[in-house]
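A.B. asks: After the sequence you'll find the predicted model.
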Amino acid sequence: MSPTLRSIVCGVLGLTLSAAGSTAAAAATTIAGEAAPACVQYTAGWRYTFVSNGCDTVQQVTVEYRDGTAVPCRTAAPGETVTFPGYGTSGNEVLGVVLCGTTPA
């Protein structure tokens, strides 16, 4: 095998394994839960979804999308706003915010 071909094959294999590992890691760290309390509010836009914690306690949250897109759990301290991806240009929809937790790595 030529050095150039070997580099291409190794690069593609590395990217494939990296993507698979990232997906598995995200799935392993997010535990789906119940709807976030009313003191957690969100504003969805095509580019970003902002989730604000108006509660007196720390909240671990994630956003649910109509197409099932999975995003990592984020921790929001009282008064803090965290950012998630928006609904995009392909007509996806943000369904709401749910509580989540992280599992030990």
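C.D. replies: Ah, there it is.
A.B. asks: can we go C-alpha only for contacts and neighbour counts from here?
C.D. replies: OK.
A.B. asks: where do the strands sit along the protein?
C.D. replies: 40-44, 48-53, 59-65, 74-76, 81-85, 94-99 (DSSP state E).
A.B. asks: Go through the ones you listed and pick out the most buried.
C.D. replies: Among these, the stretch with the highest mean neighbour count (mean count of other Cα atoms under 10 Å) is strand 59-65, at a mean of 24.
A.B. asks: what's the angle between that one and strand 81-85?
C.D. replies: If you take axes from the mean of the first three to the mean of the last three Cα atoms, to 10 degrees, strand 59-65 sits at 30 degrees to strand 81-85.
A.B. asks: Report the distance from strand 59-65 to the chain centre.
C.D. replies: 8 Å (Cα atoms, centre = their mean, to the nearest Å).
A.B. asks: put this beside the first:
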Amino acid sequence: MKALNAVSQTSHPDREGSHMNHFRWSAPRRLMGGLLTGAALVASCVGGSTASAAQGDQTAVAFTVTATSVWGEDVFVTGNVPELGSWNPDKAVPLSASDYPRWGASATLPANTPIEFKYLIKRPNGSISWEVGDNRALTTPPRGSFTSLDTFRFTPDVPASGTAPACIVSNTSWRYAMAGNTCRTAYPLQTVHQSGARSACREVLPGTTATFPGHGTSYDYVVAFAHC
């Protein structure tokens, strides 16, 4: 990984002109014959903001990112909900370097809600560098907690960068989790379950959709897709 002071390309949240489809968990319901659909995801296009979870439910999300730095630089996370600062760097959540080079912090977010987020670096002179590439995207589980394990993106499309960008759109049920690649490049992807379990890695070409196993009868929800 490049040293942090070598970052020359900066990015900003991809808020303008973005009309990506995101998905929200629906409550389990029973079908004819007694089969449960599980917590199916229902399409909900949210643009640059997101709807609040029903009845004010909340869930804890731990953001962990690997990033090298020089003395005086700090890493933050921000996103499209007020709890993450609503894309305002001045209100971004600071990450702790106690386990350097892994930085981490937890945030209480609305449950059952699509989230877009990005990591950024603040320097002592006041300058800011956003990680490159599209916004990252996940859907908070309807209950419990979740950990997002990422690597700060110094260059576009870097492998093993963690949570996949928002141009990977998904739809999931108890049986299947489908990832549609609306990005400009191919992405190797895997499902990330609430428990931390991950599926095998598969390359998904632009304009195609890949099918992965869903959360099953154990309700180990698919919270995100990872760039593996």
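C.D. replies: Done, it's in. Please read these numbers as outputs of a predicted model, since none were measured by experiment.
A.B. asks: still on that earlier bit, any chance of TSV for the strands of structure 1, columns distance to Ser22 of structure 1?
C.D. replies: What follows is those, written out as TSV (distance: least, Cα to Cα, whole Å):
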stretch	distance to Ser22 of structure 1
strand 40-44	25
strand 48-53	21
strand 59-65	17
strand 74-76	16
strand 81-85	17
strand 94-99	21
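A.B. asks: closest one to Ile8 of structure 1 among those strands?
C.D. replies: Nearest to Ile8 of structure 1, of all these, is strand 81-85, at 31.5 Å by Cα to Cα.
A.B. asks: how about the closest one, aligned to which bit of structure 2?
C.D. replies: The aligned range for strand 81-85 of structure 1 in structure 2 is 209-213, by TM-score structural alignment.
A.B. asks: what sits up against the matching stretch?
C.D. replies: With Cα atoms under 8 Å, 6 or more residues apart in numbering as the test, stretch 209-213 of structure 2 has contacts from 175-181, 190-191, 199, 204.
A.B. asks: can you check stretch 44-55 of structure 1 too?
C.D. replies: By Cα under 8 Å, 6+ apart, stretch 44-55 of structure 1 touches 39-43, 59, 76-89, 94, 97.
A.B. asks: what range in structure 2 matches it?
C.D. replies: Under the alignment (TM-score structural alignment), stretch 44-55 of structure 1 falls on residues 172-183 in structure 2.
A.B. asks: Hmm, Leu189 of structure 2 is touching Arg198, no?
C.D. replies: No - in this structure Leu189 of structure 2 lies outside contact range of Arg198 using Cα atoms under 8 Å: 10.0 Å.
A.B. asks: Now the terminal residues of stretch 77-91 of structure 1, how far apart.
C.D. replies: Start-to-end span of stretch 77-91 of structure 1 (Cα to Cα, to the nearest Å) is 31 Å.
A.B. asks: Actually, stretch 31-44 of structure 1.
C.D. replies: Stretch 31-44 of structure 1 has its terminal residues 22 Å apart, counting by Cα to Cα.
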